[in-house]
Each structure stands twice: as C-alpha cells, then as structure tokens.
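J.: sequence plus the predicted model coming up.
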Amino acid sequence: MMREDTMAQPETTPAAPRTQLAGRRFQVRDHYEVGREKVREFARAVQNHHGAHLYEPDARKLGHEGLIAPPTFAAVLGMASTRALLESVLTDYDLTQVLQTDQVFELRRPILAGDRIQSELLIDSVRQFGDNDFIHVDFVLRNQRGEIAQIGSSTIVARRGAEVDANLVDAVDSIFMHVRPSDLDEHSPLLELPAADTELSDPAPEPTLVHTLPDFDKLTAGSALPAGSVQLTRGDLANYAGVSGDPNPIHFSDRAAELVGLPTVVAHGMLTMGLAADYLTSWLGDPTAITKFSVRFSGFVPVAADVATTVDFTGKIKSLNPETRTGTIMLSGISDGRKLFGRALAEVRFA
C-alpha cells in the first residue's frame, strides 16, 4: 500500500550487500500510448485547467499539434512501473508498509497526446535507517523518436520483514484492487537491462519558445506569487485513484486509513503535487515553461466524507537568471494547518 507521509528523509548508511538491488536497470516491456482523452481526464483529475491540456487550438498556440500532458502526467507511468517493481523485484518488502517521500520531474520535452512512451528504471540506491530501507529509483521516459521527454526520480521507504496487523491484512484483501503477482520472466512487465551503461545518450533539446504571462524584466527575487486555493472531496480522490492507477485504499476507505494510524481518508501526495503544478501554471500561463519540479512530502491532506477540504498554495521567487531568463520558484501547500511539502521547488523559463 503506497502512501505519502510525514516521514522525513534522514541521514542514512548504505544498505547491506544482501539487498543486491542498487544498480539494477529495467525497461517496461510495453510502450505507453498517450491518449487524447487520457490527457484530458488526468488534467481534470489534478485540476489542471490550462486549455492546452484540453483543446488542440490552445495547444497549437504554444507550438504543439497535440494536447499537452500536465506537468505531473508521468505519475501515471510511474505508478505502473513502481507496482511492477514491488511485485517482481522488491518482493522482500511488505506492500502495506511502503511510503513515498520524494518526487522529481525534469521535463525536457512536452509529452503530447499521440506519443508512444518507453520507460526505463534504475534502482539507484538502497539505504538503511533502522527497520526501513530508503529506495531511490531513477526513470527515463523516451518518446517514439527515441528522444528523452522526461527524466526524474522517486524515493520510497519500505519496511523489511515487519509484522503486519492481521486486521490490516484482512482490510487490504477486502478493499485493495487485486493484481496478479509477476516474476521476471517472459510474462513480466519488466525486462532487466545490463547495468553497465546508465548514461543518458540524448542531449537536452534546444529550448522552444514559451508564452508566459509575467513580465520577466519586472520580476524580482523574493517577490511572492498570488495566493491560490483548491478544494478536494472524496469524489476527487476516487477519480484520481482511477485515473492514475493508484489503488491504495487509504485514499477512499476510512477503515484502511484508521488501521495505518491516519485520522481519516487522505489525498494522494501526487495529487497534491499535481494541484501545485496548476497553481504554478496559472501564474506562468504556459505549462511547458516548467522545466523541473521536485517535491519532498511532509504532510497529508485529510478529506472527510461529507465536507470538502481546502488546500492553500503560495509561492515565492527564489532566484532569477537574466542571461537565460529562467528562475527558481519555491512553493508551499497547507491544509488544515498542516504543511504538505518539506520542500517544493520548480525551475521555470520565461518569454
């Protein structure tokens, strides 16, 4: 059961060699075809309202023929890849005791409707802290032309050999979306690759034009972005779970949330990251102006059964580079008085 939680990432030491995981590389056997309606439904699920995610004429205004996937769309591919790893490679871990702490997206090229994306994964490191293993996984997404669309990473925390409450096991069996366990054979979604060559062969592309709203010459470091807020309901959580492929019952079952120590059902961390991406895009005016987006999760958004929850976002310009007309933006999210991100940074380009 994957969840994003308040666990801070501590100083750690390399995991014992018995894990034999670090350095292993995999390719998802089948490509992912980015559907036009999938882009639209994901945009609605993360409340990304820019017209380029929904209408071709708006995408063409930004120089692209197909709908532009939202900045965190790769979470759909990442969820499937992470589940494949847990089911076929990281099998020593209890799936009910897995948390996500960090997510990084580096957006080199927009992912467009009609693209065919091939995913590669690298288990970069496994580090131990007490009973927990911090597993850092890098990914590369290539389009049908072999160009890198995105690179990035995710850090998950998994407990090895932990005893699990029998009530939790029963609840998961009754609620969790069942999937067939897979081994690394001809039926596995993953193909193991040689570990020798991990270099990225595709250089970063020449920057395309962006159509941002803020006047770069009038921006100053330290200035605040306008505040924004969104609301989340249980329906939003159920919708995101289906669209993203995240079956974790803590996002829709009060019983599952109670058994893992949560006060109520909570929103997906990747959903809150997607909401933050829209907050930033609304200020920028162009989703393709975001070149890197990284978040360290530090809190959760509780969502009651009968009352919508408000999430408030703020931002500040951390730095600006006049030579490249780029900047770094610090983002903050708060819900029910709880800070959602230990760190949230975006690197952006301006017109």
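T.: Done, it's in.
J.: alpha carbons only for contacts and neighbour counts from here, please
T.: Fine.
J.: if you count neighbours, what's buried in stretch 160-174?
T.: Judged by neighbour count using 16 or more other CA atoms under 10 Å, the buried positions of stretch 160-174 are Arg160, Leu168, Ala171, Val172.
J.: hmm, I was thinking of stretch 108-117
T.: Arg108, Arg109, Pro110, Ile111, Leu112, Ala113, Gly114, Asp115, Arg116, Ile117.
J.: repeat for stretch 127-140
T.: Arg127, Gln128, Phe129, Asn132, Asp133, Phe134, Ile135, His136, Val137, Asp138, Phe139, Val140.
J.: now, those that are in helices?
T.: Among the buried residues of stretch 127-140, no member falls in helices (criterion: DSSP state H).
J.: just put the buried residues of stretch 160-174 in TSV and tack on secondary structure and distance to Ala238.
T.: Formatted as TSV, the buried residues of stretch 160-174 follow (DSSP: H, G, I helix; E, B strand; the rest coil; distance: CA to CA, whole Å):
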residue	secondary structure	distance to Ala238
Arg160	strand	29
Leu168	helix	20
Ala171	helix	18
Val172	helix	17
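J.: now distance to Ala69 too, for those, in TSV please.
T.: Output for those, formatted as TSV (distance: CA to CA, whole Å):
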residue	distance to Ala69
Arg160	36
Leu168	36
Ala171	35
Val172	32
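J.: among those, which two are most distant?
T.: Arg160 and Ala171 (20.5 Å; CA to CA).
J.: what's the closest non-adjacent residue to Met7?
T.: Ser298 (6.5 Å; CA to CA, 6 or more residues apart in numbering).
J.: this is the comparison structure:
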Amino acid sequence: MSRHQTMAQPDTDKVPATPAGQRFRIRDHYEVGREKVREFARAVQNHHAAHHQGDSAHALGYPAIIAPPTFASVIGMTGTRALLDSVLADYDLSQFLQTDQIFESYRPILAGDRIHSEIAIESIRRFGDNDFLVVRFALSNQHDEIAIVGSTTIAARRGAEVDANMTDVIENIMMQGRPAESDTATLPHDDTLIPLDSSPLTEPAHYENIPVHTLPAFDELAPGDQLPGGIFRLTRGDLANYAGVSGDANPIHFSDYAAQLVGLPTVVAHGMLTMGLASGYLTSWLGDPTAIRKFSVRFSGFVPVAADAASTVEFTGRIKSLDPDTRTATIMLGGTSAGRKLFGRALAEVRLR
C-alpha cells in the first residue's frame, strides 16, 4: 500500500471488539529445509558460506547450515496469513502497510530444525484513519529452546472502500497459492491457529553466552567508526524470486498495474527484502551471521524497480555505542535507493569477539 493512497473514512460503528491481547499457537511446526535456507540466502543476496556449506557452519560451531538473520519472516508468514484470514478479517488485505520489524535472536535457526510458533496481537492503536497493529511472535526449536522473538507493526484501514479494479488484481494477477472463494465450502475448517490464554509470550530471561567468531574485534572499535559501504542490485527477477521464496505474493512487487492502483509509480521491492539485504550487509562485515543479536527497522521509503533496468540499493553503517560488559556494539544503519531513504530508523545490536 502506498503512503499516498487515499481511502474512505472507516465506519467506526461497525468496528468489532478489539482482538488485542489474543495469543495463539500455530498448530503445525515448520521444518527448516537445507535447500530452503540456501534459496532464501540467495534471494536476499547473502553469500556467507555458513548459509550454504556445512563445513563453514561447522567452523562456527554448528552442526548444520545456518538460516540468514531474517529467515524467521518466512516462518512467520503462516501465522500472519491465518490472523488476516480469521481474527483480523475485518481489514482489507490490499490496504496494509508494514511499518516496523524487529528480530531478536537467542540462538540461530539451523537446517533440520522443527520450529514451533506462538503469535500474539500485542496492541491495536487508532490514529486518525489508521489502525496500527503490533503482532508479536516467538519461535522455538525441537528442544524447546527459544530461537527468535520479534514483532511486526502494520498500519491498516478498516472499513475502507476498495477500488473495484483491485478485485480483478487479486483474481487475475496474484499468485494462485490459495483456493478460490467458491471452492472454500468443500475444504475443511481452517484450524491453523490454536487459541491460548492472554498471558504474554514466553521469552528467555537472558542471553546465553554463545561464542562468536567475528572479523572485527570489540577492542578494535570506537563509537563513531564507519562501516564500509555496501551496494546491491535488484531486478524484477529478484523481486519475483523473493516473492516465491518468502511467500509474500503482494502484486505490487511484480505488477505495474497493481502498483499503480495503490498510488505507486512502479513496482517496488518488498520491505523485508531490503531488510534481508541489510542483514547480509551486516553479516559481510561481521563475518559471523550468528553475531546479530537484535535487528530493528522502521520502513520509510521503497525501492522502485523498473521493468528494463536494475535498481541500486546502498547501505552504510556507523558504530553508535559499545558495551564493554557484554562486548556488544549498537550499529546505526542507513539505506538509500534512487536518492530515497529506505529506513526511518535501523539499529542492530551485534556481539563481537
């Protein structure tokens, strides 16, 4: 959804009781496939060997290849879809905008892991015509160890008038991974979500002191130090590939017609793809993908991608602060494309040897 899109005022009389505070477990686990990890790493252009080769993961102390830092977004797609189809069904899917994303890593996700997910609607706040929904999630592995905790913030309009052409887009342009509405009567009831009580998600009380093997050492850095710049190229093919690998089938990422219907000048890259590129930029500097402890982004711009030319995305980084007790650094990241800022705020907390 474009930030410039205009929508009708919501009919507040029809707004149902807020689902904030509801918590769910995803019924089935997600089995992390080795080739899926490799596909995702290629899709976000993260070429660190530990995402592709077992020997390189072993050298970092892990028995299988390591999923890239934003891989959790693929796992979370199941829960997000289920929420939008049931608990949050009053919102129109064509008028969502992701504004913030946070990943907090307690241990890496590895190929072969069986990931169990919990998801909670943490809050719903109304500002003018917009509802801001904060959805929090926790991913644990087959050993009941929390791997990732995070949150997604979404801006949405409820009760907005939808352009009639958008129905055609959904019917004729979107990837056909879901049954047509006319077929749903013959399908079993969707019980993806198991309701839980309203207690907060379980989160670890502290981080484990897992060794890291970073290229920069803590004692070599000082606040204000600049990271080397990073440059990535994106084509329409990259966007189509990421849509398939990630499961994000929003047509604004591959159809000019759909993009223009919501007020965008052309097809734009996924926000989570740009975050994935940024995490690869960090990983390249760190030399150890497991060193990223927390990564948070507030999206403020988009990467336009023309049909006949690649777009360039540039990243910068600066050491904001250092904590000698934990040997961690807080890094402020910048991202630009075509002179446009991509992040309103992007911070990473990383561990250093």
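T.: Looks like it arrived, so ask away. These numbers come from a predicted model, not from an experiment.
J.: on that earlier part again, which of the buried residues of stretch 108-117 of structure 1 fall in strands?
T.: Arg116, Ile117 (DSSP state E).
J.: may I ask which two of the buried residues of stretch 108-117 of structure 1 are separated the most?
T.: Arg108 and Gly114, at 17.3 Å, using CA to CA across these.
J.: what do we get in structure 1 for Leu282 of structure 2?
T.: When structure 1 is aligned by TM-score structural alignment, the residue opposite Leu282 of structure 2 is Leu280.
J.: ok, then the element right after the strand or helix carrying that match?
T.: Assigned by DSSP states H and E, Leu280 of structure 1 falls within helix 269-284. Next helix or strand after helix 269-284 of structure 1 toward the C-terminus (DSSP H and E): strand 290-297.
J.: so which residues make contact with that next one?
T.: Contacting residues not belonging to strand 290-297 of structure 1 are listed as 4-6, 71, 100-108, 269, 273, 281, 340-349 [CA atoms under 8 Å, 6 or more residues apart in numbering].
J.: type out the ChimeraX command that picks the buried ones from the residues you listed.
T.: What follows is the ChimeraX syntax selecting those of the contacts of strand 290-297 of structure 1 that are buried according to 16+ other CA under 10 Å:
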select :4,5,6,71,100,101,102,103,104,105,106,107,108,269,273,281,340,341,342,344,345,346,347,348,349
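J.: what about the contacts of strand 290-297 of structure 1, which are in helices?
T.: Those of the contacts of strand 290-297 of structure 1 lying in helices (DSSP H): Gly269, Met273, Thr281.
J.: the first one: what's it in contact with?
T.: Going back to what we said before, that points to Gly269 of structure 1. Arg3, Glu4, Phe297, Phe300.
J.: please name the nearest non-neighbouring residue to the counterpart of the last one in structure 2.
T.: Put plainly, it is Phe300 of structure 1. Under the alignment (TM-score structural alignment), Phe300 of structure 1 maps onto Phe302 of structure 2. In space, and not counting its chain neighbours, Phe302 of structure 2 is closest to Leu342: 5.8 Å by CA to CA, 6+ apart.
J.: repeat that for Leu259 of structure 1.
T.: Leu168 is the one closest to Leu259 of structure 1 (CA to CA, 6+ apart), at 6.0 Å.
J.: also Thr283 of structure 2?
T.: Thr283 of structure 2 sits nearest to Pro289 (CA to CA, 6+ apart), 5.1 Å away.
J.: now do the contacts for Thr214 of structure 2.
T.: Thr214 of structure 2 neighbours (CA under 8 Å, 6+ apart): Leu286, Gly287, Asp288, Ala291, Leu352, Arg353.
J.: ditto for Asn130 of structure 2
T.: Ala155, Ala156, Arg157, Arg158.
J.: Leu84 of structure 2: how many residues sit nearby?
T.: 14 (other CA atoms under 10 Å).
J.: and it, that's in a helix?
T.: Yes: Leu84 of structure 2: assigned to a helix according to DSSP: H, G, I helix; E, B strand; the rest coil.
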